[in-house]
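Asks: sequence unavailable; structure follows:
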């Protein structure tokens, strides 16, 4: 993969830099959602009006993924990532100093757009700099860093609100983002393989082509459908888990929101397990198929036990979202590596991640409407059907994907 092989110590340092970047991206992206109720109360606006910033940011982030994926295969990823961190820092500072909800909405939409500058070039520079094994380990670390960022946001925001007000929950992450931008820009330049640009090996120039033909040649279309389902289950369940708990067990909003803190722990366990299985199977789609099967079993248990006990319900939903994070690791983090030799790793990564957020956007509205009209039992049955569809889609693509990566490996 890389032009220059790094020592284990160098790989660890570089992987830590990547984890720090992604931790910071979560601290500067999730803080609005965590503080939204306080923002609405402080500015004396409705929750729905305050929520428009979240919706706009979500859409902008999804649109930005393929755009910056294309750009990320052409511009130096080190510079793109540093620019994205600086931009999101300035936008967080702008929110901290703004008292108009309409202006905040516009600012936060741009924040979502500039956040999309981070993931595609990060995948590209990781493939350029790390060996395949080190890349796989770093991908698990990046997911763990995202989980740590989620926990960090939900600890920082309440503390800031109590001590100083909601504006501090944007000022502190902004300062962190500026600091990390400097650390990243200075630290990443020490690793020489990125100087090779898009030509990671001699095959890249010969095999380079447009992304769409590669998508068809590799059989990615059914996998993209599975990615949409994965995004829908992952973010839909995470968003509405507190409502599920309150509706079924009447434990109140505070406990229900606090219960979501178990999700990052299950995420770390799941991605570690997925990475272990992948080292054995050496096929990302086959590994994803197994995790879809585990999700199907979990959803089936949830149908039977969802209202039996709060702890059981929380544990099963955490397992289900954990399976989705394992699938996300396979299909969003590891799968695009195979397109590095075509010079399209950032492009493919951005496209696939955009479809994740397409599923996420649909589920946030869909789960609310379905659970409100038909109840949670029918909603969970639909989750079970989605998991079954995921199994079928990935199982259907397993052999074709194996042939594609084998052929690509022979060409390299």
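Replies: Cool, the structure landed. Since the model is a prediction, treat every value here as computed from it, not as a measurement.
Asks: rest of the way, CA atoms for contacts and neighbours
Replies: Fine.
Asks: hang on, residue 122 packs against residue 19?
Replies: No. Counting by C-alpha atoms under 8 Å, residue 122 does not reach residue 19; the two are 9.9 Å apart.
Asks: give me the nearest residue to residue 273, chain neighbours excluded.
Replies: residue 326 (7.7 Å; C-alpha to C-alpha, 6 or more residues apart in numbering).
Asks: wait, doesn't the one you found sit right on residue 291?
Replies: Yes. Residue 326 is in contact with residue 291 according to C-alpha under 8 Å; the separation is 6.9 Å.
Asks: list residues touching both of those two?
Replies: Common contact partners of residue 326 and residue 291 (C-alpha atoms under 8 Å, 6 or more residues apart in numbering): residue 274.
Asks: distance from the chain centre to the one helix or strand the residue nearest to residue 273 maps to, please.
Replies: Residue 326 is part of helix 310-328 when elements are defined by DSSP states H and E. From the chain centre to the centre of helix 310-328 is a distance of 16 Å (C-alpha atoms, centre = their mean, to the nearest Å).
Asks: and for stretch 382-395?
Replies: 20 Å.
Asks: can you give me the buried ones in that stretch?
Replies: 382-384, 386-395 (16 or more other C-alpha atoms under 10 Å).
Asks: now do stretch 2-10
Replies: For stretch 2-10, using 16+ other C-alpha under 10 Å, the buried residues are 2-4, 6.
Asks: try this one side by side with the last:
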């Protein structure tokens, strides 16, 4: 489906908006447990230490599922895989309120994590074989915005439901929304010629699926992908890890209510939306190498981390610390990484299309990001409890600086790897 200035472009963008709607709805049934966690704990009486394993199970199976479903997505029609993931996630949300204890919740929510992982790899494949040029960047931006806006929506509608109904209603509501979305997506995708769906494997040199067999990925491509995966791990550690701990940081340093923590989380998600749009525009205007762009983002993140370290320095008295300055810098430190994440998870698989196995590559890259997020969650907790926030912020700055180095090295290999295909296909 080639984009032009006429009707075909509008039809093509409809696929992007539909995929964004699918991602939006899936996030509602992925984030609902974490948002409603306090209400669930209060209602069930389960200890925090036990119930914390439930979202951890989703995190774990989602990361593994990205790789597994990425491989499956290269042999199964992507719109079928996405529909199955939505319906399985809805089923898990229907079942969870009936679980008698934490072990059962862990099993159900672990299955939900795998179901959620059935969405991104095939969705990425559809986008890559539907769009080209700057329109691909626009489509990727639209889908990323869908995920960020879903986070905002979750922190708005779930407290509203909890104010008038039980915590179980949160999951029933999410399940109903996802079922409706799955039906709508299945009807739409089966009545339209969705790119990437005609054959299990696609030709490497065209935008249209064919019966040609994909070439094996050469060793230089594998080595370059290894550097990229390390970069993605760092992005996950800084984006999701800092996002997780931002409300805690501000509450411990400056005090405040749970309501303010929720507000801060919403603001973080909105900043993420803004950064997705801004970085897409900046990338199009000034960059052609995704890894050079990521190195620039890591440099900006390093600056924010150093400013945050100064603002929260030991020499600064508690009453002299500026909450607005700390809030802005820690929020931006996390938010700018959305740009690097978009470049690595969306643009890199597009450039590697000529090697085939698009769904697998997309799944592996996305899985690395969640590995980084998981590592950050536990590592940062340990550092914070043992050495305090200043050391924690120093670690964030060091990770960002390491990202600059890794991106610089990876950019050299990436330039050589993508040179044969030219630069005609801009993101």
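Replies: Nice, I can see it. Quantities reported herein were computed from a predicted structural model and do not represent experimental measurements.
Asks: rewinding a little: the helix holding residue 326 of structure 1 vs structure 2, average offset?
Replies: Averaged over the aligned pairs, helix 310-328 of structure 1 sits 1.0 Å from structure 2 after superposition, using mean C-alpha distance after the TM-score superposition for structure 1.
Asks: got a list of contacts for that helix?
Replies: 227, 230-231, 233-234, 237-238, 241, 245, 249, 259, 262-263, 266-271, 273-274, 287-288, 291-292, 294-295, 298-299, 301-302, 305-307.
Asks: what do you get for stretch 92-106 of structure 2?
Replies: For stretch 92-106 of structure 2, the surrounding residues in contact (C-alpha under 8 Å, 6+ apart) are 29, 46, 50-51, 53-55, 57-58, 108-109, 111-112, 168, 171-172, 174-175.
Asks: flag every buried residue along it.
Replies: 92-97, 102, 105-106.
Asks: show me the two of those residues that sit farthest apart.
Replies: Of all pairs drawn from the buried residues of stretch 92-106 of structure 2, the greatest distance, 16.0 Å, lies between 94 and 102 (C-alpha to C-alpha).
Asks: follow-up on the earlier one: just the buried residues of the contacts of helix 310-328 of structure 1.
Replies: 227, 230-231, 233-234, 237-238, 241, 245, 259, 263, 266-271, 274, 287-288, 291-292, 294-295, 298-299, 301-302, 306-307.
Asks: how about the contacts made by residue 112 of structure 1?
Replies: Contacts of residue 112 of structure 1 (C-alpha under 8 Å, 6+ apart): 29, 56-61.
Asks: can you redo these as JSON lines with neighbour count, distance to residue 154 of structure 1 and secondary structure?
Replies: As requested, the contacts of residue 112 of structure 1 are exported to JSON lines (neighbours: other C-alpha atoms under 10 Å; distance: C-alpha to C-alpha, whole Å; DSSP: H, G, I helix; E, B strand; the rest coil):
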{"residue": "29", "neighbour count": "24", "distance to residue 154 of structure 1": "12", "secondary structure": "coil"}
{"residue": "56", "neighbour count": "19", "distance to residue 154 of structure 1": "21", "secondary structure": "helix"}
{"residue": "57", "neighbour count": "24", "distance to residue 154 of structure 1": "19", "secondary structure": "helix"}
{"residue": "58", "neighbour count": "22", "distance to residue 154 of structure 1": "19", "secondary structure": "helix"}
{"residue": "59", "neighbour count": "18", "distance to residue 154 of structure 1": "23", "secondary structure": "helix"}
{"residue": "60", "neighbour count": "20", "distance to residue 154 of structure 1": "23", "secondary structure": "helix"}
{"residue": "61", "neighbour count": "23", "distance to residue 154 of structure 1": "21", "secondary structure": "helix"}
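Asks: what helices or strands is the helix or strand hosting residue 417 of structure 2 leaning on?
Replies: Assigned by DSSP H and E, residue 417 of structure 2 belongs to helix 389-418. With contacts taken as 3 or more C-alpha pairs under 8 Å, 6 or more residues apart in numbering; DSSP states H and E, helix 389-418 of structure 2 sits against helix 219-254, helix 290-311, helix 358-387.
Asks: now residue 162 of structure 1: how far from residue 168 of structure 1?
Replies: Distance of residue 162 of structure 1 to residue 168 of structure 1, given as C-alpha to C-alpha, to the nearest Å: 10 Å.
Asks: do the same with residue 128 of structure 1
Replies: Taking C-alpha to C-alpha, one finds residue 128 of structure 1 at 37 Å from residue 168 of structure 1.
Asks: which one's more surrounded, the two?
Replies: residue 128 (29 against 20; other C-alpha atoms under 10 Å).
Asks: the more buried one touches residue 200, doesn't it?
Replies: Yes. Assessed by C-alpha under 8 Å, residue 128 of structure 1 is found in contact with residue 200 at 6.4 Å.
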